[in-house]
Structures are given as structure tokens and as C-alpha cells.
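Peer 1: The sequence and its predicted three-dimensional model are supplied below.
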Amino acid sequence: MKIDVGFTHIALSASNLDQSIDFYQRYAHMSVIHERTDKEIDKRVVWLSDKSRPFVLVLVQNSNPVPILGPFAHLGVGCKSKREVDDLCDQARREGILSREATDSGYPVGYWAFINDPDGHVLEISYGQEIGLTVESSDT
């Protein structure tokens, strides 16, 4: 029997799951991989993944979520290029949800920006952080 160990997910409250799903599809290339109504709390629950690694964002329906990821706490998503970061910033700026313009902080931080999701949680989009590559190449 396989056992799922290690850092597997982060869970956030969302006032409108459909809006949040749309946001994470557009800004983080994530899709729903699991959906249910939790009978104990009578709330809709979704798991989102970009399928690049075994990690999910769990969103739980809540009529009045308190943003816990902000102003600095955030979810981080790596982009394929600086151009992709710039394009997502342009889109977020048009939608009025860009909270920090793209900044090039050099290695190892890279080129990054902050965008607010529909409930005010912060998503960092970046290029050049190499977090996944660093984990893969570590000895421990």
C-alpha cells in the first residue's frame, strides 16, 4: 500500500469557489483534480493542481474568509519566462488585482510579482527562482 508523505497541500478558504478556480486556472495553470461536499461542515471543497508535482491547493467554501496569505505570506508559482510574468501582470493590472509590480531581484529570488486572488490571498508569480531544481539536486 502506498502512503502519501511529505508536504502535500495548503488549504485556504474561498467565498466563491468558481471565481477562485477561474483565478488559479488563469494565473497558475491549475485545474480541479478533486471536488466534493464535505458532509461534516456542509461545504464544497476542491483540490487544484498544475500536475507538475504532487502538491495541491485545497479551497474550502466559506462565506466570509479571512485572507491569511498577505501582505507578504504567499503561494509561489514558477513561470516559463519573464514574458509570461509580464503578460500575467498586464492581465492582473487590467483586472485591478496586481498588488506588486514585477521586480528583478537577481539570483536566487528571480523576477517576480504579487497578484491578489478573489479573496485577497497573495499569489507570487516568478521566473528564475529554481526552487524545484534546487530540491531535485540537493543531497539531503
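Peer 2: That came in fine, so what should we check first? Numbers count the residues shown, from 1 in each chain.
Peer 1: rest of the way, CA atoms for contacts and neighbours
Peer 2: Fine.
Peer 1: and the end-to-end length of stretch 52-66?
Peer 2: 28 Å (CA to CA, to the nearest Å).
Peer 1: Name the residues of it that are buried.
Peer 2: Phe55, Val56, Leu57, Val58, Leu59, Val60, Gln61, Asn62, Pro65 (16 or more other CA atoms under 10 Å).
Peer 1: roughly how far out does that stretch sit from the chain middle?
Peer 2: Averaging C-alpha positions (CA atoms, centre = their mean, to the nearest Å) puts stretch 52-66 9 Å from its chain's average.
Peer 1: Other residues contacting it?
Peer 2: The contact list for stretch 52-66, computed with CA atoms under 8 Å, 6 or more residues apart in numbering, reads 7-17, 43-49, 119.
Peer 1: Stretch 2-16 too?
Peer 2: 20, 54-67, 118-119.
Peer 1: Now, those residues that are in helices?
Peer 2: Ser20 (DSSP state H).
Peer 1: Show me where this protein has its strands.
Peer 2: 9-14, 31-38, 43-49, 56-61, 75-78, 98-104, 111-116, 122-127 (DSSP state E).
Peer 1: Relative to Glu84, which of these is closest?
Peer 2: strand 122-127 (8.5 Å; CA to CA).
Peer 1: by how many degrees do the longest helix along the chain and strand 122-127 diverge?
Peer 2: If you go by DSSP H, the chain has its longest helix at helix 82-95. Counting by axes from the mean of the first three to the mean of the last three CA atoms, to 10 degrees, helix 82-95 lies at 150 degrees to strand 122-127.
Peer 1: Got another one to weigh against that:
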Amino acid sequence: MNDTGLSHIAFVVKDLEGSISFYEHYAGMTVIHRREAGGAIRAVAWLTDFSRPFALVLVESEALDDTPLGPFGHLGVACARREDVDRLAQQAAREGILRKAPTDSGPPVGYWTYIADPDGNTLELSHGQAIAFTIEDAQRLNPEA
């Protein structure tokens, strides 16, 4: 793995355990680093899905004031199957955290839904977005990039 380029996104959270549980369940992520901190920051956890060198950094703090990502701005996670999007959206609806029901927007956007995390950030779950293929095409057309 190469540790360059886009590496992480960080969110301030009020309840680290609740946020870890949310991202483990809805985004298939695993904690790879965790530490207690001091001052305005109580604790920090890094999570990843092991698909690329990228981490979601959760910073637990009551003192830091931050605005949530969303309702449109979002962290996007691709699912292996369309059925996964449906299953997780149905569960989010039962929990009262579904922001947008699954929608099929066709290529290249694919099938997607929005879910609210415990701190109001938006998580998009999708299937069929053509991001990897678009990157491969761009690299083929511009090999020096």
C-alpha cells in the first residue's frame, strides 16, 4: 500500500462507542487504531474497510463544536450487492435514521441511499457507481497523472 493521496476524513463525535458501532455495522469498517487523548479531545479511533489506505477518524469531544457533513455532503461507501443497500436502508428506516430511500440513478451514479450517523453526518451506501472504472479510464487516457 502507498500512504499518499487522500488518506482520511475526520468527524467530531459525542459518543465514540455509538459511532464506532454505527460505522462497523453500516459501513463494514473495523477499528485499526484507538487512543485516549487529553484536553478538549477525550478519545480518537481510526476505522477502515481495508480496501485502500483510507481511514475514518472519529474524535470524541463535547468541547469541539463542528458541523455535520450533510444533509447532502456525505461519506460514500460502496456495497457489494444492491440487496445490501436495501437491507441496510430498511434497518435504518426502522431505527429512524434513513435520510433518503434507495434510489436508482442509473450509470454512473448507480443505486444509493442516505443514512444519518449518530452525530448527524450523512453516510451514502451505494451499489454500481463506476468510480473505479472511471479512474482506470482516466489513468489510461492520461498515464502521466
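Peer 2: Cool, got the structure. This one's a predicted model, so the numbers in the text were calculated from it and none came from an experiment.
Peer 1: PyMOL command to pick out the buried ones of the contacts of stretch 52-66 of the first structure?
Peer 2: To isolate in PyMOL the members of the contacts of stretch 52-66 of the first structure that are buried, counting by 16+ other CA under 10 Å, one can use:
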select buried, resi 12+13+14+15+16+17+44+45+46+47+48+49+119
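Peer 1: List the residues that contact Asp104 of the second structure.
Peer 2: Applying CA under 8 Å, 6+ apart, the residues contacting Asp104 of the second structure are Gly110, Tyr111, Trp112.
Peer 1: I'd guessed the last one sits against His127; true?
Peer 2: Yes: if you go by CA atoms under 8 Å, Trp112 of the second structure and His127 touch, sitting 6.4 Å apart.
Peer 1: Please say which of those two ends up with more neighbours.
Peer 2: Trp112 (25 against 20; other CA atoms under 10 Å).
Peer 1: what sits against the residue nearest to that one when sequence neighbours are not counted?
Peer 2: Spatial nearest neighbour of Trp112 of the second structure, chain neighbours left out: Ser126 (4.1 Å); criterion: CA to CA, 6 or more residues apart in numbering. Neighbour list for Ser126 of the second structure: Gly76, Val77, Ala78, Cys79, Arg82, Val85, Gly110, Tyr111, Trp112, Thr113 [criterion: CA under 8 Å, 6+ apart].
Peer 1: Ok, Arg100 of the first structure next?
Peer 2: Counting by CA under 8 Å, 6+ apart, Arg100 of the first structure has contacts Ala113, Phe114, Ile115.
Peer 1: out of these, who has the most neighbours?
Peer 2: Going by other CA under 10 Å, Phe114 tops the contacts of Arg100 of the first structure with 26 neighbours.
Peer 1: can you tell me which residue in the second structure aligns to that one?
Peer 2: Matched by TM-score structural alignment, Phe114 of the first structure corresponds to Tyr114 in the second structure.
Peer 1: Against Phe50 of the second structure, how distant is that match?
Peer 2: Counting by CA to CA, the gap from Tyr114 of the second structure to Phe50 of the second structure is 22 Å.
Peer 1: How about Ile135 of the second structure?
Peer 2: 19 Å.
Peer 1: before we move on, what about Asp3 of the second structure?
Peer 2: 13 Å.
Peer 1: quick one: which of these two has more around it?
Peer 2: Per other CA under 10 Å, whichever of Asp3 of the second structure and Phe50 has more neighbours is Phe50, with 12 against 9.
Peer 1: show me what contacts the more buried one?
Peer 2: Phe50 of the second structure neighbours (CA under 8 Å, 6+ apart): Met29.
Peer 1: likewise Gly128 of the second structure?
Peer 2: Listed by CA under 8 Å, 6+ apart, the contact set of Gly128 of the second structure reads Ala78, Arg82, Pro107, Pro108, Val109, Gly110, Tyr111.
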